[in-house]
Each structure stands twice: as structure tokens, then as C-alpha cells.
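> structure for the following, please:
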Amino acid sequence: MTNHIETLLAQLTLDEKIALVAGADAWHTVAIPRLGIPAIKVTDGPNGARGVSRNGTHTSACFPIGVAMGATWNPELVRQIGEALAEETKDKGAHILLAPTVNIHRSPLAGRNFECFSEDPYLTGVMAAAYITGLQSRGVGACIKHFVCNDSEFERFSISSDVGERPLREIYLRPFELAIKQAKPWTIMSAYNRINGVWASENRRLLVEILKGEWQFDGLVMSDWYGTYSERATSNGLDLEMPGPARWLNREHVLAAIERGDLSEAELDDKVRRLLRTIERVGGFANPTPAAEQANDRPAHRALIRRAGAESIVLLKNDGPVLPLDPEQSQTIAVIGANAHWAAIMGGGSSEVAPHYVVTPLQGIRARAGAQCIVDYAIGTPIFRRLPNLDPEWIRVPGSNQSGVRIDYFTNLDLSGAPVRTDHLATLEASWFGDQIEYLNLATFAARLSCDLLPPQSGRYQLGLSCVGQARIWLDDELVLDQWHKELMDGSEQRQPITLVAGKRYRLAVEFRWPTPGNWRAVQVGLWPEREDDPIEEAVALAARSHVAIVFAGLTKEWESEGFDRIDMDLPGRQNELIRRVAAVNPRTIVVLNAGSPLQMPWLDEVAAVALAWYGGQEAGNAIADVLFGVADPGGRLPTTFPKRLADNPAYINYPGENGHVLYGEGLFVGYRYYDRKGVEPLFPFGFGLSYTEFAYRNLRLSANTMRPDETITVSVDVTNTGPRPGAEVVQLYVRDSAARLTRPDKELKGFAKITLQPGETTTVTFTIDRQALSYYDPAVPGWVAEPGEFVALVGRSAADIRLSAPFELV
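Prediction:
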């Protein structure tokens, strides 16, 4: 590897070297054909590999979101997901997946919590390492992100995360350090924000001194998209500016940096060497011809997504127990809630993919319930911010019986002449990122999205149009909604009532244009029938006459997304009212929640059971049904603390920030560390989750009572399934420093193991404690310190349920 790279490096001209340190476009690096240096392609993740198109030109497998992966507490499973995502990435002709996201759940409100594994740096680092190992074992590069302290969306392009050295090292850098040392990711992405006043993409201390120096990271550092802000990005550790073409790492600024002495030619060579090394690692030199994008709906991926979804589901309450349901019992099941019919399978933003298909919870329950079960549905209450997309069953490609929408692209802005390209979409929603519009290199363009609409019932409907750009809607050649001359960067929804007749075929056409260069455009059309009655009344009546009521509630990608934070922990709309009214008429009410972060549950004492299903990917409905009917044990445990109220969370006073700064004033006391120290009881603690069986912990033992800094101690515990069913358990090891010179949390997670036991089965779980597990970071040294003295090993089922403990001494 080294000889080939050094030979190429010696042959490159200065201009060619400069060309290589910025992307060619939104998704590719620059090629140097003269020397046989190919371009490589990146694609968004972490819960799928999207490819160039956001619109389903080539669909993708949609896996459970990052926090759901974290909730499995199963690194081996996450490694398998990484392997599958490598296949998905190759399907999109890409070499690097922009994943995993390993930022910390600092506040329940952070918009991208759903992408991240946990509030805990150890759990995050272990899961990230497993993900990276699986991905890179199949020849696809991981891009661990966002480095670092990118823990909210508020003013995300400018905010300074002001954080002390100890929490920076022990909480926010630690998962990156663990993953880099254990799994050696080939690339890393700098964050949008500033850290203590310095932009992440030009932060020499983080990128050069710590990442490349202390940690000996030999991979490529790329910017987040448009995440460079000044010419200082040329000379402080950033290797690749994305997307291209270059804004700061261009010929003018790089030559100026060399002339000033800010950037040496040796440092420029190091950037290029890292890129060439990455091209070699992902097989770019061996296979320089770009692969065409394709969609492969693999049965093995379907099964893996379903299994991962079930393993992530956290059972929070189960009185009676009402769960699991018996599919062979003669019963009427009321399924209630918008999320039962419009499945919430992923969060919003850059992680979105166009899935091969979606199994809704309603479909999953109906497929799993036996012939003796009657499953009825009521929406209860809509929770849409915008009117929902047109149901694919209601629309046809114009002039055909094929479900879908035709989209025609034009190089002009008045949609005149013949289209230059035609594609098909699942519904009337499309978005575009970067200068490349689908597969057309267009900075300005227009598009017509058209379909035949076949309403299933006559009546009044609300038609909605929202766009970033300019758009208008025609219904049978009548202009019904017009945003053709509005401000471009808007996105707000305009609604218009229309009357439709069942059985009549309407031609619905949306015209969209983008007249200026830009990097984000979108259009969406929604349709919703008006009704005079209260849909909650219908749901309550259904629940009252049913044996069991399952209410699907929570959030969607409209409420949890990249680009904005949540405003509170409440369920949007009238969902709390719906749950309470259903529970009042049916004592066997089960609530299934979709969310990527904590929610308040004011109705918790009124319902029989609560299951947290996160956003489970394309097999979400089947995975939920597997758990509800006991085919799978609820295998998830909380990777983040659920507080009783927003004001209880440790970041509350210092969130989201002001005047361009956010103070990480809670220091080390993030998540359960804070609730322990303050004595604040959460709604559900970190690590919590019920099973359909019970487990007993016995016989905690240590391999020694003392250890030296260069030694390890093993901690063993016997765990028995004392219940009547097979079940999954997550055994958690925490360590307490009994007396430290500097402030330390009451306990910290240092090990975990997921086990599956048959009724009556016992297994021994063993952990290893080394010096690092006992260390804290002391800025005065500076470095990691493990002080001699007493420590306590604590083993339990959650941070608040410690079953056994034993002291030992570091000498």
C-alpha cells in the first residue's frame, strides 16, 4: 500500500494535490485520470444507504434507527447490521457510508438524538465499534460523526459548545476514542458547530493534536456538508472539504496558506496521502469503474431488520400481565392511532431513505393475529404537522393502472418542450440536495409531478402544498394551489378545500421550479378527508367494545429531525387525551410509542402496558407484532434516561444556548450520572426494560481483591431465568470509585452482556475490569489517572436496579 501511494504522491502536481482535498460534487471525490486515481463515492446513513436520489429512484433497505440499535445492547447484532449496510452501500455504487452517529444524548430535546446510540459514552463507543467493524469487514468505509459536541440542532452552523476539559474527554470524545481504537474507522466527519469558540472543521487541537496525534488516527478527516467557514480550514487538520466544488480548500486559499507558512507542503501531502489511503482501503484502485446504483430487496436483510426491531423494543410496563397477547384466543383487538396506519419507521433529515416497502403496525398485527381474532382500526387523532402524503392506493401513474407518480424534469423554468428525464415516485413528495438533480447536473430546473387520483369516497378534502422552491397544483387543468412566485426558502404549507367524487378519475399535476443555485429543494402534496365528527369518539367506542386496545402514539419524522430540536417532551396533538379516554373504557389498554428520545407519560398509571418501539425500519410492524404476541421477548433496554419532566434533565438550565454559545454546565453529570448524584428519580432509568420472564442474580465473585495498574480483574455473576418463558436479559456492570481526588460520578457503565436463557437455565456472565475502566481525566496532568484506593463493582439490571456489588482495591 505505502509504495503505491508514495509513488502516486510523488507524481502529483501541486495543483492536482489541491484538487484532491475537496469533493468534486455532493457525493464524489475528485479523480486524477492522468495517474489512474479514481473518484470514490460516499452516501448517507446511518440506518440505510440512500444513494444519490432522495426520491426512491433506487429504493433501499431501511434499518432501525441508531438509538434503537443502542437499545438492543447487542454489539454482535449491530456488527451484523454493519455487514448488511456494507452490501447496501455497494448497491448504491458507494465506497463510504456516512455513519455511525456517535454524539451523546445530552438533552431529551436534541433533534438528532434518534440517530445516536446513547447518553452513555461507553455504550455508545462499544456499539459504534461493532457497527464499524461489520461495515469495514466487507470493504466499505465507515465515517464516524460528528466530531465533536454536535449535540443539538439549535443554531447548529454557528453555536459554540462550551465544554470543560474533563467532560470533553470523559463524555464527548470518549465514544470516538473507543471506536477509533477498537475498530479503526477509515474516515471521520467534523461537526458543524464550534467547540469552545473554534469551528470543528478547523480545530487544530481536536483534529491534529488529539485525533491524529494522541489517538494516532491514520484515516481521512472530511467536513460535514457545507461545514467549513474560513480559510483556516486549509491548515488545521481537515483533509477533505465536502461537498465540492471547493469553497475554502481551493487553489486560491491553499496557495495563500502555503505562502503565509500556515500550511506546509508536507502537511498538504499528508492530506492527500490520507485520501489515497482511503481510496486503496475501499478498493477504489482495484475497481476504479463506478458501479451503477441499484435496489436489492434481500430476504436476509428483511429478517435482520425484523430481528433487530424486536430486540430494540423496550417493555416499560406490563400490569396483569396483559402482554403477551395470545394469537389463538378469540378476541377483538382495537388498533388505534395514526402511527398504526402511517408507520413511523425513521427520523427526518439526511438519514432518510426511500424504503423498499413498509410494514405498518396494523398490517403486522393483522398478519400475526390468529383466525379467532378480529382486528379493527380507528385513527383516534391525527398527529400530522403537514397533511399526509397521498395514499399509494389512491393514485396511479397517469393513464395506467400502475400505482405511483410520474416526474418529468426540464432544463427550463416554464416546463416547455420535452422533458430531459422521466422517473417514477411512490407518492407526491420529492426533494433534492446538492447541484446534481437526480442524475442531471442542473443548478436550476423545473419538474412536473403528475398522477391520476381515484378517491375511495366522496366528500370534502383538504389539499396541501408545501415546498422549498416555487410550485403550483392543477386538478383537471384547474389551478387550485399557487406558490409559483413565493419566496424560495419557505417550506410552509398552504391548504385548499376541494370536493372529490368516489369513482371519478382526476388528473393531479404539481409543477415545481428552482430558479437559482442552491443546495436544498423540496415539494410535498398532502390530502386529508374532512370529517365533522370527533375521531377520538370513534376510537373510544371501538375500544369500549373490544377485549384489548392497542394505542399507537408518539412522534414522526415531522417532529424529530435533523435541522431543528423538539420544543418539549409532550406527545403532539391530542394523543394524551386519546390515551386517557381509551384507557378509561378499556382496562386492557396497551400503548406502543414511536420516538427516538424521551417522552412524558402523564397517563402512565392509567394504562396496563407500555412498549417503546422507537423507529424500527421497514419491518417495524412485524417486529412490533412479534413482541406483542410473544413470538419474541422484548429485548430492548433503555440507552437513555427518561425523566419525569423536562426540568429534571441535567442540561435544562443551559439549553439550548444564547448569543452563539451553549454552556455544558452539567459537566460530567450527563444522563444517569446526574440523576444518581442529585437523587432525582426518573420516570424510567438508564438500562431499564422488562421481559416476559424473570431473572435472578447470584454469586457475584471477583478474580482478586486487589489489582495493580498493569493487571485486570474479572467479575463473574450467575444469572438464572426463574420464569416460565425464554427471555433476553442485559446484565450491566457499573464501577464506583469510593474516594477520588477529583469529582467523579456515583457509578459509570463499564461492561454489559446480552444473554438469552430458557426457563430454569443458568449462565455465568464474566466481565473484565482494566486500568482504563478505573480512570478519569485530570487536566492538571494532563492525562488519564487511575488512583489507588477502593472501587466497587456493581452488577444489575439498570442504573437504578443494582442486584449485587463487591469491593476491590487498586494498589
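
> switch to C-alpha atoms for all contacts and neighbour counts from now on
Will do.

> pull out the buried positions in the helix or strand containing Leu593.
When elements are assigned from DSSP states H and E, Leu593 belongs to strand 589-594. The neighbour-count check on strand 589-594 (16 or more other CA atoms under 10 Å) flags Thr589, Ile590, Val591, Val592, Leu593, Asn594 as buried.

> which residues does that strand contact?
Strand 589-594 is contacted by residues 339, 344, 548-556, 579, 582-583, 607-615 when judged by CA atoms under 8 Å, 6 or more residues apart in numbering.

> just checking, next helix/strand downstream of that strand?
strand 609-612.

> want to put them side by side, so please do this one too:
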Amino acid sequence: ADAKENMPGTWSVAANFSKATSVITGIKEVLGNNAKILYAKGSNLTEDSVLEQHSTMFGKTLNRDNRTEKELMDEALNIAGQADVIVFAGGEAAEMSGEASSRTNIEVPEVQRRLLDALLKTGKPVVLVLFTGRPLALSWEQNNVPAILNVWFGGSEAGYAVADVLFGDVNPSGKLTATFPQNVGQVPIYYAHKNTGRPLPEGKWFQKFRSNYLDVSNDPLYPFGYGLSYTKFTYGELKLSSSNLTGNQTLTASVDVTNSGNMDGKEVVQLYIRDIVGSVTRPVKELKGFQKIELKAGETKTVRFEITPEDLKFYNYDLNYDWEPGEFMIMIGTNSQDVKQSRIQWVK
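Reported below is the predicted structural model:
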């Protein structure tokens, strides 16, 4: 929370760290005299001092504390006992990702998780402000922490932006540009994967001799395109201008999106297409378009996508960029997993 040097992230060689704004500074300046801000370091980045040294290179220090884990935790719990809400800023340091910064364990460091667990046991509301340069395995956090704000490494002014979102001055509307796994064993995991010879039926978990795991489902923890808001968006049924098209016709796909919550907000409506059968294997879905719309509480808007054969093209076996006639799945939704879908036939 008090590490302004880490805010710009890795490969920020031209950044002036002295002018960056930390989370704690951003919160204090945004709130002013409207609240009392208490702070404790809580824990070091990791128990391993050498790992922390390797993760805080190029002046991006976290000012490692020489006190024991218990001393740091006791101080944090004492401060938390005086607070109404706990904001836990944790996760990765700036140089834990980027060039020559691979990790075999992509969970939040255990020393941080132990502190987070202790803070949760106070019964106070806890918000995890998560710094990360990669998709992390956050199954424990998802199951235990009531609110997670993923802030990546947003740059020198990010401290103010984090505070604006935390206190509701800005309603978050960001969507993930990568897939977050349940655990490291699912990696590589991505939404546009190719099908397998024995795919698992959608919505199922374990079937013998199918492409699946024994211990977890095939689903990601957070799919590509995922993101929450302080309001709720409801999608109507997918409407298509036609289910049978020929040549260079245009298909219009539309859906009604309603802000069914109590706060104005923005939503990113996403269009995906699947080419069911191709001369070469095709992904199970591909992002083909998106629109960001703003809706007042209770408002409904119709979002339309115009689809042409240009959206169906791919590089075939002869490396020609072309499309092939056949059956396609049209999908619109709030992320790559939660979609409304319908099949069409498109011939040349």
C-alpha cells in the first residue's frame, strides 16, 4: 500500500518513481478529512528475503521489514481492530513478472495469505487490492475474500484511481484480457483453445476418457472478458436477422442489455463466433467485436453487431486468408463464458 515505486510496474524504465502515488497516499488525498486512515505494513512480500530481493530490482523496493512475521501481524491486527473496513493491498511486486521473471507458484505468497486470513477472522469487512503482472491462481481468495479489486500495475497515478473505485466515485467496468486459472496445473488455459478428440460436454466435470481433470473442472476461475461492477447487467435473448445466409450478406446480431441494479454503470458487451467445422481445426470461440455502453440504473439499450464474411476468415492450410461455408455459432455475452448463443448456416 505504501510502495509508490512499484506502481508503474515492470519495464517502466522512463518512469519517475519519486512522482508516483501509492495506494495509501491516493486514499488519503481522495478522502481528505472525511475519514481517518490507519496503516500498518502487515507483512513482507514473501518470507524468502532473496526472492524479495530478486522481485524488487531497479529501485522498486518494498522496504523489507526486519521484524518477525508475528510482530508485523500483531501490529496489523491491532490497527485492524480500530478500523471499520480493512483494505489489504497485496499480491506481486512489480518485478515478479516481465522478462526473466517466471514463477512456478502463481498464488499470492503464503505469508501474505496468512495475514489476510487473520484479518478476515476479525469479522471486519475486507477488500483485497490485488497487484499482479500476470493471471494468478486465486481460488482461496475467491472463496474467502468478499471483495477483490484487481489493479495490475496501473502507473504513477493509479493510487488515485484505486481510491476512486474503492469509495464508489467511479463504478468499475474493466474486463480481463487474460484467463485466470483455478490452479497452476490448468496452465496454459485460454478461451480460444482448439477442441480435443474427446471434448467434455459443456457444463460437465468428470467423465472417464474425456479431456478433463480428476481434481478440478475445466472451467477457469475467471474467464477471459470477466469483470464485475457495482451494479448488475441483465442480458435478453440473442436476436439474429437471419439463420441462413449466402455470400456477402450481412448478419445483424442484437441483444437487449438492462442495468438491473441501483447504480449507473458501464458494460462491455462482447461478440464471439465459432466456426463449427473447418478444413483446419478452429478455436471453440473467437472474440470478434465488443461495445462499451453506459446505462443509467433501470435503463435498457439494444446492442447490435454487424457480421460479414470478413469476420469468418482465417488462414487455411494453403495460408490463404479466406472463409469457408458451413455452420457457425454466434455468441454475445458479458464475458467469454456467460453468453447467449444461436447457430446459423452461411453458404458461399
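
> please state their TM-score.
For this chain pair, the superposition-based TM-score is 0.83 by TM-score structural alignment, normalised by the length of structure 2; 323 aligned residues with a CA RMSD of 3.0 Å.

> report the separation between the aligned partner of Leu128 of structure 2 in structure 1 and Ala334 of structure 1.
By TM-score structural alignment, Leu128 of structure 2 lines up with Val591 in structure 1. Using CA to CA, to the nearest Å, Val591 of structure 1 is found at 12 Å from Ala334 of structure 1.

> quick check: neighbours shared by those two?
The contact sets of Val591 of structure 1 and Ala334 overlap at Ile550 (CA under 8 Å, 6+ apart).

> so where in structure 2 does the helix or strand hosting Leu316 of structure 1 end up aligned?
Using DSSP H and E, Leu316 of structure 1 falls within strand 314-318. On structure 2, no counterpart of strand 314-318 of structure 1 exists by TM-score structural alignment.

> check stretch 278-296 of structure 1 too.
With TM-score structural alignment applied, stretch 278-296 of structure 1 matches no range in structure 2.

> before we move on, what about stretch 750-760 of structure 1?
With TM-score structural alignment as the criterion, stretch 750-760 of structure 1 aligns to 288-298.

> list the buried residues for the matching stretch?
So for stretch 288-298 of structure 2, counting by 16+ other CA under 10 Å, buried means Lys288, Phe290, Glu294, Leu295, Lys296, Ala297.

> ok, stretch 295-313 of structure 2 next?
Neighbour counts using 16+ other CA under 10 Å place Leu295, Lys296, Ala297, Thr300, Val303, Arg304, Phe305, Ile307, Pro309, Leu312 of stretch 295-313 of structure 2 among the buried residues.

> same check on stretch 721-732 of structure 1?
The neighbour-count criterion (16+ other CA under 10 Å) identifies Asn721, Thr722, Gly723, Arg725, Pro726, Gly727, Ala728, Glu729, Val730, Val731, Gln732 as the buried residues of stretch 721-732 of structure 1.

> related to what we said a few turns ago, same for the strand holding Leu316 of structure 1, what does it pack against?
On a contact count with 3 or more CA pairs under 8 Å, 6 or more residues apart in numbering; DSSP states H and E, strand 314-318 of structure 1 meets strand 609-612.

> can you do 10 Å?
In terms of contacts (3 or more CA pairs under 10 Å, 6 or more residues apart in numbering; DSSP states H and E), strand 314-318 of structure 1 is packed against helix 66-72, strand 589-594, strand 609-612, helix 620-628.

> output the buried residues of strand 589-594 of structure 1 as TSV; include the columns distance to Gly459 of structure 1.
Formatted as TSV, these follow (distance: CA to CA, whole Å):
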residue	distance to Gly459 of structure 1
Thr589	33
Ile590	33
Val591	32
Val592	32
Leu593	32
Asn594	31
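
> which of the buried residues of stretch 721-732 of structure 1 sit farthest apart?
The most widely separated members of those are Arg725 and Gln732, with 21.5 Å between them, by CA to CA.

> strands along the stretch 301-450 of structure 1, start to end?
314-318, 331-336, 373-378, 395-396, 405-410, 421-425, 429-433, 436-437, 440-441, 445-453 (DSSP state E, counting those that start in this stretch).

> quick one, strands of the stretch 201-348 of structure 2?
Using DSSP E, counting those that start in this stretch, the strands of the stretch 201-348 of structure 2 run over 233-235, 239-240, 244-246, 251-259, 265-275, 286-295, 300-307, 314-315, 321-322, 326-333, 339-347.

> Val165 of structure 2 is nearest to which of these?
strand 265-275 (12.2 Å).

> which residues in structure 1 does the closest one match up with?
Using TM-score structural alignment, strand 265-275 of structure 2 corresponds to residues 727-737 of structure 1.

> re earlier: other residues contacting the strand holding Leu316 of structure 1?
For strand 314-318 of structure 1, the external contacting residues (CA atoms under 10 Å, 6 or more residues apart in numbering) are 68, 71-72, 323-324, 590-593, 604-605, 607-614, 627-628, 633-639, 683-684, 687-692.

> the same query, at a cut-off of 6 Å, please.
The contact list for strand 314-318 of structure 1 (CA atoms under 6 Å, 6 or more residues apart in numbering) reads Ala608, Ala609, Val610, Ala611, Leu612, Pro634, Gly636, Arg637, Gly689, Leu690.

> what of stretch 800-811 of structure 1?
With contacts defined as CA under 6 Å, 6+ apart, stretch 800-811 of structure 1 is touched by 705-708, 788-796.

> just the buried ones among these, please.
Here, 16+ other CA under 10 Å leaves Thr706, Met707, Pro788, Glu790, Phe791, Val792, Ala793, Leu794, Val795, Gly796 buried among these.

> now, the most widely separated pair of those?
Using CA to CA, these span at most 25.1 Å, a distance reached by Pro788 and Gly796.

> and Gly526 of structure 1, that one's in a strand?
Yes: assessed with DSSP: H, G, I helix; E, B strand; the rest coil, Gly526 of structure 1 lies in a strand.

> distance check, it against Tyr357 of structure 1.
20 Å.

> the more surrounded of those two?
Taking other CA atoms under 10 Å, Gly526 of structure 1 and Tyr357 do not tie; Gly526 has more neighbours (20 against 14).

> surely that one touches Leu387?
Yes: under the criterion of CA atoms under 6 Å, Gly526 of structure 1 makes contact with Leu387 at 4.5 Å.
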